[in-house]
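Q: please find the sequence and the predicted model below.
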Amino acid sequence: MSDMNTPASANRPPRQPRTGLTSTGARKAGSKSDRSRAREFALQGLYQHLVGGNPVDDIDSFTRDLAGFSKADAVHFDSLLQGCVAEAAQLDALITHLLDRPMAEISPIEHAIMWIGVYELSHCLDVPWRVVLNECVELAKEFGGTDGHKYVNAVLNGIAPTLRAAEVESDRGQVKKPRA
């Protein structure tokens, strides 16, 4: 029973910040860029395509009506959704040889995240390869299975040297050597 003189807010837990990390290690909504949000919406759309077989135009219309879409980079969303669906067979061909199981056994969430990663590595050269991997790992932490982020990271790390050879080699060559 609360005291009549105590304000209602005194009985509530302290307000949590909107930025930073959640308990699972994923970024909170306030920390996300417009492109990160576009990836989240593209992931939702690709999931609808993979699981329900929904037409991409229907998915696009539905997704644009979702709360928060106005904060996403709509051009990047279009590129990811349309591009991943149009190039699904090519994306799967790049992914399949790095899997330790048949594609049918991969979660549709991880499958869609890997599509996003491979598509961005192939077509979004303005996004550094390490950013692509990090963004996909973050998606997998937030939406995927318990250790799905590790699997996504391993597959995309295996593909990156093929799709971004010079960039990956340059980055890996810049690893600081210990001083003697």
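A: Looks like it arrived, so ask away.

Q: contacts and neighbour counts: CA atoms only from here.
A: Fine.

Q: give me the distance between T162 and S79.
A: Using C-alpha to C-alpha, to the nearest Å, T162 is found at 21 Å from S79.

Q: please identify which of the two sits among more neighbours.
A: S79 (18 against 13; other C-alpha atoms under 10 Å).

Q: before we go on, here's another structure to hold up against the first:
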Amino acid sequence: MTIPPDIAHRRHTHARSHARRLAMQALYQWQLTGYPAREILNQYADDPEMEKADWEYFRRLLLGVTAETAQLDAAITPHLDRPMEQVDPVERALLRLAAYELHHCPEVPYKVVIHEAVALAKKYGAEQGHRFVNGVIDKVAAALRH
């Protein structure tokens, strides 16, 4: 029996959302601990939450963001009202994650990238941090996806 396309699409979308959340958490850990990204990646391989996530997308996000942090920060920094080091660590992880998706995942609509980043900021970021993330990522999207 084949899965109807609409159900398969919802499963795929849901798995990517889980991958983004776990990638944000892994990036937060990477930022605070300085552990190598591959070591953090291995820790998540055993995480029961990974069963709901798209492992390959999670891997792509974590390794991509950590490999290209300088380039991502260069794309984000012109749109900040403070130095990157002063941005809340959760919001910093989300900004980098969204900038990576905007630059390297053209198959993901920019509105989806913004929506997912804002939703994660509402749940895990500082109070009103979602507004900051929304404003910055909106400008980054305009610059990267003109």
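A: That came through fine. Keep in mind the model is a prediction, meaning the values are calculated, not measured.

Q: TM-score them against each other, please.
A: Comparison of the two superposed chains (TM-score structural alignment, normalised by the length of the second structure) gives a TM-score of 0.89, and 134 aligned residues with a C-alpha RMSD of 1.0 Å.

Q: check contacts around the most centrally placed residue in the second structure.
A: Centroid check for the second structure by C-alpha atoms, centre = their mean gives L97 as the closest residue, at 3.1 Å. L97 of the second structure is in contact with 20, 23-24, 61, 65, counting by C-alpha atoms under 8 Å, 6 or more residues apart in numbering.

Q: of those residues - the most surrounded one?
A: Busiest of those [other C-alpha under 10 Å] is M24, holding 29 neighbours.

Q: verify the stated contact: V51 of the first structure with I109.
A: No: V51 of the first structure is beyond contact range of I109, at 9.6 Å (criterion: C-alpha atoms under 8 Å).

Q: and these two? Which one has more around it.
A: The neighbour comparison of V51 of the first structure against I109 (other C-alpha under 10 Å) goes to I109, with 22 against 10.

Q: which residue in the second structure aligns with that one?
A: Per TM-score structural alignment, the equivalent position to I109 of the first structure in the second structure is V90.

Q: before we move on, which element is that match in?
A: Using DSSP states H and E, the element containing V90 of the second structure is helix 89-104.

Q: could you point out which element follows that helix?
A: Past helix 89-104 of the second structure, the next helix or strand by DSSP H and E is helix 110-124.

Q: which part of the first structure lines up with the helix or strand that that next one is followed by?
A: Using DSSP H and E, the helix or strand that follows helix 110-124 of the second structure in sequence is helix 129-144. Against the first structure, the aligned range for helix 129-144 of the second structure is residues 148-163 (TM-score structural alignment).

Q: after superposing, tell me the mean distance of that stretch to the second structure.
A: Compared with the second structure after the fit, stretch 148-163 of the first structure shows a mean deviation of 0.7 Å (mean C-alpha distance after the TM-score superposition for the first structure).

Q: buried residues in stretch 28-35 of the second structure?
A: 28-31 (16 or more other C-alpha atoms under 10 Å).

Q: many thanks, I have nothing further to ask.
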